[in-house]
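Enquirer: A structural model of the following input is requested.
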Amino acid sequence: MGRAVRRYGRLVSGSTGPERLIVTIDPSLLDDLEWRGLIAHSTDLDALREAFSSGSVRFYVGFDPTAPSLHMGHLVQILTAKRLQAAGHTPFALVGGATGMIGDPKEAGERVMNTVETVQEWVGRVRGQIEPFLSFEGDNAATMVNNLDWTAPMSTIDFLRDIGKHFPVNRMLARDVVRTRLESGISYTEFSYVLLQSMDYLNLHRDHGVTLQFGGSDQWGNLTAGVELIRRTDGHKVHAIATPLMTKADGTKYGKTDGGALWLDPSMLSPYAFHQFWLNAEDEKIGELLRVFTFLAREDIESLEARHAEKPFLREGQKTLADEVTTLVHGSVEMEQAKAAAAALFGGGELAGLSPATLSAALQETGTVQVDRTSGIPRVVDLLVETGLAKSKGEARRTVTEGGAYLNNVRVDDPDAVPTEADLVAGSWLVLRRGKKKFAGVEVV
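Expert: Next comes the predicted model:
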């Protein structure tokens, strides 16, 4: 029999080669995660530190396809997985084809059940959003898994005997979200979600040697339940860590709007709007956001924080943050287009250089109106009123005569000026601006 080879931090027999470590492990990983504020809860950091220093730890993070796109909160987990893989550890990215049909309980109330076909479509979309961030080659190559593969074949009796037996109801009732929902009502389906997620950890531990799961701090009860299930069934000690929930300075959740999410899918939120979100980040949150959402080195972030604190009006922190995160999610080309669009709309660049898609997306964020080609394009003063840049035609005329009206970044001097087909940008757009900061789009259809 050949000598044992230490592979992924554990001995595997049957190889004739010398003992060796396949991947290079970064011993500073845990220190970096702590400095970035990415560990809100943990099971045993000393034991995890030892595991990290002993070899490539196999870890998993799960994403439920309860929407057609991932959002800002999921990005924290994706980038954390990327950090762990870059440090030499081995990712298993789980997209929950099974759990996505149920959804983790929310404090607000029962989730709407999506159809099987919808969930499976979203599984593909979510996988496509995760894949670019991880490497699927090399000694610590990532693996994509779907929990429907081991959940669907399982009978109800087996599930209750093999999994349900290990979950005391009193402990399940003690979960914060369950206590909150008891008065308003919670279905057995959502109440049992924790069993499914715990079973995921057990299966990945048994089949792939996964010994670490992480997720958001709102998942902490599910994470520790998986740790406990593995201890009860197999007698093994495994690990869990939770990242903090990202909030604004006033403690409320982030989002594109009060009721919307910062989607990663460009068809649901344009790269321009995505870039603008980060560009408008609060000064108090710049350091935290740079640590969590960028891969800038510690010394670079601390230097940037110091410069930003001294001269916040330069918005160097926001600009760096917006460029870095937009490049990570949408690529450098879209990032540059987003910057060019913002510059052009505010009069600092050429509108003609923007792609039609970028220009359209940017104008949609500001508000647009449509006019019919066959009826003729209205005068600039009429368009100023129609777009809301002026309250009346009298105000619009005064804006023009005082030199405050612009069409495609060119000052309008004649109150009776009428745009022509030659003025259309990207074939169908007029960009109106009043002063330096108020602008709107007119789509000629």
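
Enquirer: make it CA atoms for all contacts and neighbour counts henceforth
Expert: Noted.

Enquirer: ok, Val385 - contacts?
Expert: Listed by Cα atoms under 8 Å, 6 or more residues apart in numbering, the contact set of Val385 reads Lys391, Ser392, Lys393, Ala396.

Enquirer: Spell out the residue ranges of the helices in the stretch 251-400 of the chain.
Expert: 271-279, 286-293, 298-310, 316-330, 332-345, 356-366, 380-386, 393-401 (DSSP state H, counting those that start in this stretch).

Enquirer: so can I have JSON lines of those helices showing distance to Leu29?
Expert: Below are those laid out as JSON lines (distance: least, Cα to Cα, whole Å):
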{"stretch": "helix 271-279", "distance to Leu29": "26"}
{"stretch": "helix 286-293", "distance to Leu29": "14"}
{"stretch": "helix 298-310", "distance to Leu29": "12"}
{"stretch": "helix 316-330", "distance to Leu29": "20"}
{"stretch": "helix 332-345", "distance to Leu29": "27"}
{"stretch": "helix 356-366", "distance to Leu29": "38"}
{"stretch": "helix 380-386", "distance to Leu29": "55"}
{"stretch": "helix 393-401", "distance to Leu29": "58"}
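
Enquirer: Please give the structure of this sequence too, so both can be compared:
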Amino acid sequence: MENVYDTLCERGYIKQLTHEDEIKKILGKEKVTFYIGIDPTADSLHIGHFVTMMFMAHMQRTGHRPIALVGGGTAMIGDPSGKTDMRKMLSKEEIDHNISCIKKQLSRLIDFSEGKAILENNANWLLNLNYVDFIRDIGAHFSVNKMLTAECFKQRLEKGLSFLEFNYMLMQGYDFLVLNQKYGCTMELGGDDQWSNIIAGMELIRKKESKASYGMTCTLLTNSDGKKMGKTEKGALWLDPDKTSPYDFYQYFRNVSDLDVEKCLSLLTFVPMDEIRHLSSLKGQEINKAKKVLAFEVTKLIHGEEEAIKAQNAAEALFGGGTNMSSVPSISIPESMKNALLTDILVHTKVVSSKSEARRLIEQGGLTINDKKIEDKNAILEDNDFNDSCVLIKKGKKKYYSLIIE
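Expert: Alright, predicted model coming up:
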């Protein structure tokens, strides 16, 4: 069978791993059951999660069995990893809703049919634990001194780390133990910020079961400056089309830095590496060909081919001087706002966050209505501005909206 380890290395997924030679040998000869944990802290995953989803998908495509573990139990505490403040507490109802949404998004890349993958919820074993028994049985195997050296705790100690969060490592380690006992899971994968928690689970399995287990972390999605990718004017780049439209999703990747094209193609698509190397070697205006491939392929994986084609066509129509706005993100206003101040309309539709931002946008020449630059801060959107019942708004150089009447 194809050794997925070689694929993961070639495409740049692996950041750290615990037993390099053993892992490479096992992945080439055996079918491994592995897991990745996702805490359902929101009703959508974001582009950062997408890297781990692709990690799972590559593993599954070469015969290994993924367990997608949603943290219905751990989400009630919150992982301190990578956080400077304590996470917001969620109700059980919020968590259950988030889990149902996340499963649909995971199913875009992971095949859950016929036992090919497993969806588990750690609430099934964590919520019914007897605390005294848990501390006696599991807590006895954790050294507080060692835990305090973990990066996920060290950066929180300066601001204050609650005992509630201090339990998180024990619970994630216990998750690995339960999955090992229940499904024969021998490997945990995760983002690089999960390294300490992964090691804790492996140590627990060794002490409780006298078995070998393994861990790998994947590269976090960062740009050429080392900053996390996925931030937009509206916040995170979500996988939910109601939070980030397929068009905005497409445009984000269409406009990535030239230096980030190869990394994004490698981590976020299934485009063969020979083609990726060719595309990323293009220079000048030619690199835009690679960005179009990147934007289309990523959008297709998340939103489906039909939505990817719509987003592509909308972008081509707009930037090519066309007039087809059928796939441009739509925003709406009530009939009563016709003939209202443009600044009021921009705030109402959340194109900008405030009237002062709207005025600055106009002063700086950054607002265009139907290809006409707006220079008057007191401009009014009039009936004759509507072409086929809609108005094309351009904010800055790259943000387009189709304004319609509700």
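
Enquirer: Overlay the chains and give the TM-score.
Expert: The TM-score (TM-score structural alignment, normalised by the length of structure 2) is 0.86; 389 aligned residues with a Cα RMSD of 3.4 Å.

Enquirer: Of the contacts of Val385 of structure 1, just the buried ones, PyMOL syntax please.
Expert: Only the buried entries of the contacts of Val385 of structure 1 go into this PyMOL selection, using 16 or more other Cα atoms under 10 Å:
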select buried, resi 393+396
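
Enquirer: I'd like to know which of the contacts of Val385 of structure 1 is nearest to Ala344 of structure 1.
Expert: Ala396 (22.4 Å; Cα to Cα).

Enquirer: Relative to Val444 of structure 1, how far out is that closest one?
Expert: 20 Å (Cα to Cα, to the nearest Å).

Enquirer: Please apply the same query to Arg315 of structure 1.
Expert: 35 Å.

Enquirer: What of Leu212 of structure 1?
Expert: 55 Å.

Enquirer: just Phe133 of structure 1 next, same as before
Expert: Distance of Phe133 of structure 1 to Val444 of structure 1, computed by Cα to Cα: 39 Å.

Enquirer: what's the answer for Asp176 of structure 1, then?
Expert: 53 Å.

Enquirer: and the two? which has more neighbours close in?
Expert: Shown here are Asp176 of structure 1 and Val444; by other Cα atoms under 10 Å, Val444 has more neighbours (18 against 12).

Enquirer: residues contacting the more buried one?
Expert: Gln370, Val371, Asp372, Arg373, Ile377, Ser428, Trp429, Leu430.

Enquirer: what's around the counterpart of Cys9 of structure 2 in structure 1, how many residues?
Expert: Under the alignment (TM-score structural alignment), Cys9 of structure 2 maps onto Glu34 of structure 1. Glu34 of structure 1: 11 surrounding residues under other Cα under 10 Å.

Enquirer: tell me which element Glu34 of structure 1 is part of?
Expert: helix 29-35 (DSSP states H and E).

Enquirer: now that helix, how far from the chain's geometric center?
Expert: 21 Å (Cα atoms, centre = their mean, to the nearest Å).

Enquirer: Strands along structure 1, start to end?
Expert: Listed in chain order, the strands of structure 1 (DSSP state E) span 5-7, 10-12, 41-42, 58-63, 90-95, 143-146, 212-216, 239-243, 368-371, 405-407, 410-411, 429-434, 438-444.

Enquirer: Columns distance to Gly103 of structure 1 on top of these, output as JSON lines?
Expert: Below are the strands of structure 1 laid out as JSON lines (distance: least, Cα to Cα, whole Å):
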{"stretch": "strand 5-7", "distance to Gly103 of structure 1": "36"}
{"stretch": "strand 10-12", "distance to Gly103 of structure 1": "35"}
{"stretch": "strand 41-42", "distance to Gly103 of structure 1": "22"}
{"stretch": "strand 58-63", "distance to Gly103 of structure 1": "10"}
{"stretch": "strand 90-95", "distance to Gly103 of structure 1": "12"}
{"stretch": "strand 143-146", "distance to Gly103 of structure 1": "15"}
{"stretch": "strand 212-216", "distance to Gly103 of structure 1": "15"}
{"stretch": "strand 239-243", "distance to Gly103 of structure 1": "19"}
{"stretch": "strand 368-371", "distance to Gly103 of structure 1": "37"}
{"stretch": "strand 405-407", "distance to Gly103 of structure 1": "49"}
{"stretch": "strand 410-411", "distance to Gly103 of structure 1": "52"}
{"stretch": "strand 429-434", "distance to Gly103 of structure 1": "42"}
{"stretch": "strand 438-444", "distance to Gly103 of structure 1": "40"}
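
Enquirer: Excluding sequence neighbours, find me the nearest residue to Lys319 of structure 1.
Expert: Leu279 (5.7 Å; Cα to Cα, 6 or more residues apart in numbering).

Enquirer: What does that neighbour correspond to in structure 2?
Expert: Aligned partner of Leu279 of structure 1 by TM-score structural alignment: Arg254.

Enquirer: Name all residues that make contact with that match.
Expert: Residues in contact with Arg254 of structure 2 (Cα under 8 Å, 6+ apart) are Asn288, Lys291, Lys292, Leu294, Ala295.

Enquirer: go on, Glu282 of structure 1?
Expert: Glu282 of structure 1 touches Lys248, Ala249, counting by Cα under 8 Å, 6+ apart.

Enquirer: Could you check how far it is from Phe136 of structure 1?
Expert: Applying Cα to Cα to Glu282 of structure 1 and Phe136 of structure 1 gives a distance of 36 Å.

Enquirer: re the thing from before, could you provide the contacts of Val385 of structure 1 in JSON lines, with additional columns for distance to Asp149 of structure 1?
Expert: Putting the contacts of Val385 of structure 1 into JSON lines (distance: Cα to Cα, whole Å) gives the following:
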{"residue": "Lys391", "distance to Asp149 of structure 1": "60"}
{"residue": "Ser392", "distance to Asp149 of structure 1": "63"}
{"residue": "Lys393", "distance to Asp149 of structure 1": "65"}
{"residue": "Ala396", "distance to Asp149 of structure 1": "63"}
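
Enquirer: ok, so of the contacts of Val385 of structure 1, who is nearest Leu160 of structure 1?
Expert: Using Cα to Cα, Lys391 comes nearest to Leu160 of structure 1 of the contacts of Val385 of structure 1, at 66.4 Å.
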